[in-house]
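Participant: Next input, structure requested:
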Amino acid sequence: MAGIKYGAYGELRESVVEEITQAETAAVYIGTAPVNLVRGWTDAAAVNSPVNVKSMADAYGKVGYSDNWNAFTLCEPLNVHFGQTGKNIGPIYLINVLNPAKHKKEQATTKSVIFVDGKAEFVSETIVLDTLAIEGKKENVDYTLDYSFSRHAVLLTSVGSTPIDGTVEVTFDEVDPAKVTAEDIIGDETDKGVYTGAACIKLVFPKFAVVPSMIAAPGWSDQPEVHKALLQYSYQINGHWYAMLYPDIPLTAATIQEAIKWKTDNHYDSEYEKPYWPQVKDSYGKIYHLSTLAVAEQMRVDQSHDGVPAETNGNKEINAVAQYFGENSLNQGFDQEKANTLTESGVSTAIPWGGRWVLWGDHTGAYVEDKQIDARGIFDVNIRMLMFLLNNFQQRWAPKIDVNMDRAMKDTIINVEQERLDAYAASGYLLGSPQIVFLAAENSTAQLMNGQFVYTAQVTPTPPMKGLTCGVAYTSAGFDAYFK
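Facilitator: Okay, the predicted model is just below:
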């Protein structure tokens, strides 16, 4: 009988890297994933629903993985967050819009495979595993079906009383990622409670009880209509939460000046976002969107401050060896001096600096040098710290809604919040003496009669050290040493 072993055997299995730093910052990515490689994907809520992914091994069973990041855009963040030993960080929340029942080739595929010693395999990343069939054979009776993510191969093993041998024909459906459109990414929310695309950001908190604080859609956010929708979804999610958007400027902008103009013309200029340009390449030739690297690095920086977004991801090292402007681009790259032209216009980037490659830029998309804007929109740490304080206040006091608001409760809120603000100031996250107050001018009798209570906090987030200058002057006084 095929499949029966006699003796002692050993098998090399898929590598599993589990050195994952558990972050408190919740990052949400929207795009396409090879859920067609996941058995039972229809039961796993893997399409148009947020999925919590904690490691690469976790991803294999929930959304799949492929090295074809152009087709399966969510695999890039999986690689960045969980594919680099020693730098892995998660969890992350993925919203996949690729539907194997919808985005597939019109005709089923037929393929000849050869069974040798009861086993056969063939390479495919587009196969819908659940649809594979062998005529006259039944899965788990005549054969078993598995998938190797390291070899990108479908694995067939004969297990029946009559071994499968030689050439057989298999049929299966294949997904077609090219059929996914910007409309699929943007998505919608219906009156019947059906969510699709980026609208599924609203499901993250109800489903996982975590507040989305960063949003990205590498491979899609460089489309203005997608960007506009993502920006709208990032503001007051579920009527409460604030998140920072990390979009990319497309490589159709081939130069620094073109990137700045494109950013302005297409309104990537909100204080709630941090746009990036161009892309980067690593030593293996893999190409990364800077938005993905930026989100991962920001999560690591936040976690170094116990989850408080008190420091920018600017000047943080990334896995890169060159800037990337497109396959046929003549642009050979730029240094820090020219990169500062980008940052002065609210575009962050990546540069070689001090023998390493780093993210470069600490401004929001609203910033343009010499342009008057609200001070909170100057630096990413400013707006993210304010978002953090608002999100945390709401989370902390939501369980107290509908309790009696007597004088003691009013004072308790002030005391608890002031203590937290003082702790953030002591840690260097806020400057000066932050304060929270309950003012009569903001709480009229009519408001109080209707159960509406307003507190006001005044805080100064600690700014980054954007520039550091030391003046050196020549002096002749040193010659006195000859005579001492």
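Participant: C-alpha from now on. contacts and neighbour counts both.
Facilitator: Fine.
Participant: is it fair to say A59 lies in a strand?
Facilitator: No - using DSSP: H, G, I helix; E, B strand; the rest coil, the secondary structure at A59 is helix, not a strand.
Participant: what's the spacing between it and V51?
Facilitator: Note on A59: its distance to V51, by CA to CA, to the nearest Å, is 9 Å.
Participant: Which one's more surrounded, those two?
Facilitator: V51 (24 against 21; other CA atoms under 10 Å).
Participant: which SSE is the more buried one in?
Facilitator: Per DSSP states H and E, V51 falls inside strand 50-53.
Participant: and that strand, what does it pack onto?
Facilitator: Strand 50-53 is packed against helix 56-62, strand 89-96, with contacts defined by 3 or more CA pairs under 8 Å, 6 or more residues apart in numbering; DSSP states H and E.
Participant: from the chain's centre, how far out does that strand sit?
Facilitator: 11 Å (CA atoms, centre = their mean, to the nearest Å).
Participant: And the contacts of that strand?
Facilitator: 45, 59, 62, 90-96, 200-201, 203-204 (CA atoms under 8 Å, 6 or more residues apart in numbering).
Participant: Just the buried subset of these, please.
Facilitator: 59, 62, 90-96, 200-201, 203-204 (16 or more other CA atoms under 10 Å).
Participant: For V211, which non-adjacent residue is spatially closest?
Facilitator: Take V211 and drop its neighbours on the chain: the residue closest to it by CA to CA, 6 or more residues apart in numbering is F205, 5.6 Å away.
Participant: Roughly how far does that neighbour sit from Y93?
Facilitator: In terms of CA to CA, F205 sits 11 Å off from Y93.
Participant: and the longest strand seen in the chain with strand 89-96, angle?
Facilitator: For the chain, the strand with the greatest residue count under DSSP state E is strand 21-31. Orientation check (axes from the mean of the first three to the mean of the last three CA atoms, to 10 degrees): strand 21-31 against strand 89-96 gives 20 degrees.
Participant: please give me the structure for this one as well, since I'd like to look at both together:
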Amino acid sequence: MAYKHGVYTSEQATSLVPMTQTDSGLIVAFGTAPLHLASESAGANKPVLCYTYKEAVKAFGYSDDWEKYSLCEVMKAQFALFNMAPVVLVNVLDPSKHKQDVKEKQIPLENGVAKIADPVLLSTLKVVATSGGTALTADTDYTAAHDDDGNTVITAIEGGKIATSAAQIYASYTMLDPAAVEKRDIIGGVDTDTGKSEGLELIEEIYPRFGIVPGIIIAPGWSDDVNVAAVMKAKTHNIDGHFGAICLCDIPTKEAKTYTDAVAWRTKNGGTEVNGRIYWPMLKLGTEKYHMSTQEASVMNYTDSQHDDIPYYSPSNKALQADAACLEDGTEVFLSAAQAAYLNGQGITTALNFIGGWRTWGNRTLAYPSNTDVKDNFISNRRMFIWVGNTLITTFWSKIDDPTNKRLIETVVDSANIWLNGLVAKGALLGGSVEFREEDNTTTGLMDGILHFHVRMTPPAPAREIDFIQEYDTNYIATLFS
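Facilitator: Down below sits the predicted model:
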């Protein structure tokens, strides 16, 4: 050590750690997309973080045919209806597998223009003037592009090899086949040949890829399948070995056409997942039909954004972008308040047009009514426990492998308690504390570097019932004589 003579200063790390802000409601949506319309296709089984509608369309394309391309429903709801961002989109429609090859299809030519309605992958398009003829040259003999309706428009170039009098041309191409996508593609897994994750297995890659904790898992058009829903529920736990999330699933309105059918379906197939929500029926806005899971995911985003991205407000009784509730075939559904309450009592969230227009209606998770633990069966409480847990993980990860001493313990306890006190002051918690208790920490555990901190917290329950007790008071008769 160098010889010193004088006055010196040094610095040490602040004993309080600022808490990281985890995203309470990052939506991760799984489904299919019209990649043939994408200008820079993201391909299949690659999560893409999108902050704008333009980014989403650039990577996945857009089509109004949501039955074939379910991710477009999410794009429309998130960016157009609720103006919320970001969202992670995962397309499972694989052009290398879910495709059909078309050979020399005769296409009518009118004034030098031909249209193909199939979802053509332009890179595979080959055009000939006559059957069995020599392939024509793109941008010399013709141009090919998609129009706003998703058609492939082939236009003859003057001076090219397509005769001005030609009545038809012949096109060979590969087209996407969204009908070939199956629930196993959504469920995914790990490809044994490449070792790459596919489908819902990709939820594990969200935090390593983007540094944002996934909050809400949806798969509109697919989550009404019991097998897909089962995997979605499983994936809400222990994400990337540490984090939690929730999943939003739908009841199939093809099978459940009445609210009593919905209860019967939920009883048979819904399960009791504490991190799950289930919905019936669908929503309609103009001619467009939305799954309730899609809209409520965006409702959660919007509600959180109005309260500092802290999920202590229930998404129930919040405005939907809808002018009707409906079945998949478009049949409109109108529930009375009593019928909606009956659904809620069975753990089903629905849509109610009672006061204030169409609104979400229901506070319960799938744990209700079999699980009476308040931290598990109210969605706002469930999300708060997940969010607080995720925040503690991301904040104190930097302290892993530090020496197990009083300074470490005091730093964690003091930092976490200051943060929880702030949540109490905001009204997000009724109370909260962190303790390092001797009864939770054994000598052998501490010798092995294992520390247990006890977290107590009380999120406010949603005011699901407000009663006014009215009484006729005879004392006020005396006011007649005053």
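Participant: Next, format the helices and strands packed on strand 50-53 of structure 1 as JSON lines and append distance to H240 of structure 1.
Facilitator: Formatted as JSON lines, these follow (distance: least, CA to CA, whole Å):
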{"stretch": "helix 56-62", "distance to H240 of structure 1": "29"}
{"stretch": "strand 89-96", "distance to H240 of structure 1": "19"}
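Participant: and R420 of structure 1, which of these is closest to it?
Facilitator: When these are compared by CA to CA, strand 89-96 sits nearest R420 of structure 1, at 25.9 Å.
Participant: So which bit of structure 2 is that closest one matched to?
Facilitator: Mapped onto structure 2 using TM-score structural alignment, strand 89-96 of structure 1 covers residues 84-91.
Participant: Can you pull out the residues in contact with the matching stretch?
Facilitator: Taking CA under 8 Å, 6+ apart as the rule, stretch 84-91 of structure 2 contacts 26-33, 43-52, 60, 71, 78-79, 199, 298, 301-302.
Participant: ok, of these, which come out buried?
Facilitator: Using 16+ other CA under 10 Å, the buried ones in those are 26-33, 43-50, 52, 60, 71, 78-79, 199, 298, 301-302.
Participant: Give the equivalent position in structure 2 for V472 of structure 1.
Facilitator: In structure 2, V472 of structure 1 lands on Q470 (TM-score structural alignment).
Participant: can you check Y272 of structure 1 too?
Facilitator: Looks like Y272 of structure 1 aligns to N275 there (TM-score structural alignment).
Participant: Apart from its neighbours in sequence, what residue is nearest that match?
Facilitator: In space, N275 of structure 2 is closest to I246, 4.7 Å off (CA to CA, 6+ apart).
Participant: if I've got this straight, I414 of structure 1 is in a strand?
Facilitator: No - if the criterion is three-state DSSP, then I414 of structure 1 is helix and not within a strand.
Participant: That one: what's it in contact with?
Facilitator: With CA under 8 Å, 6+ apart, I414 of structure 1 has these contacts: I436, V437, F438.
Participant: which secondary structure element contains the first one?
Facilitator: This means I436 of structure 1. strand 435-437.
Participant: State the span of structure 2 onto which that strand is aligned.
Facilitator: Taking TM-score structural alignment, strand 435-437 of structure 1 hits residues 433-435 over in structure 2.
Participant: who's in contact with that stretch?
Facilitator: Contacts for stretch 433-435 of structure 2 (CA under 8 Å, 6+ apart): V413, A416, N417, L420, N421, F453, H454, V455, R456, M457.
Participant: what's M175 of structure 2 in contact with, if anything?
Facilitator: Contact analysis of M175 of structure 2 by CA under 8 Å, 6+ apart lists K99, Q100, D101, V102, D118, P119, V120, L121.
Participant: Filter these by whether they're kept in structure 1.
Facilitator: Retained in structure 1: K99, Q100, P119, V120, L121, out of the contacts of M175 of structure 2 (criterion both residues aligned by TM-score structural alignment, their matches' CA atoms under 8 Å).
Participant: from what I can see P252 of structure 2 touches D224, true?
Facilitator: Yes - using CA atoms under 8 Å, P252 of structure 2 makes contact with D224 at a distance of 5.2 Å.
Participant: neighbours around the residue mapped onto Y288 of structure 1 from structure 2, how many?
Facilitator: The alignment partner of Y288 of structure 1 in structure 2, by TM-score structural alignment, is Y290. A count of nearby residues for Y290 of structure 2, using other CA under 10 Å, gives 25.
Participant: quick check, Y290 of structure 2 in a strand?
Facilitator: Yes - under three-state DSSP, Y290 of structure 2 sits within a strand.
Participant: Excluding sequence neighbours, find me the nearest residue to it.
Facilitator: Of all residues not flanking Y290 of structure 2 in the chain, L283 sits nearest, at 5.0 Å (CA to CA, 6+ apart).
Participant: ok, now which ones touch the one you found?
Facilitator: Contacts of L283 of structure 2 by CA under 8 Å, 6+ apart are K289, Y290, H291, M292, A322, D323, A324, A325, C326, L327, A351.
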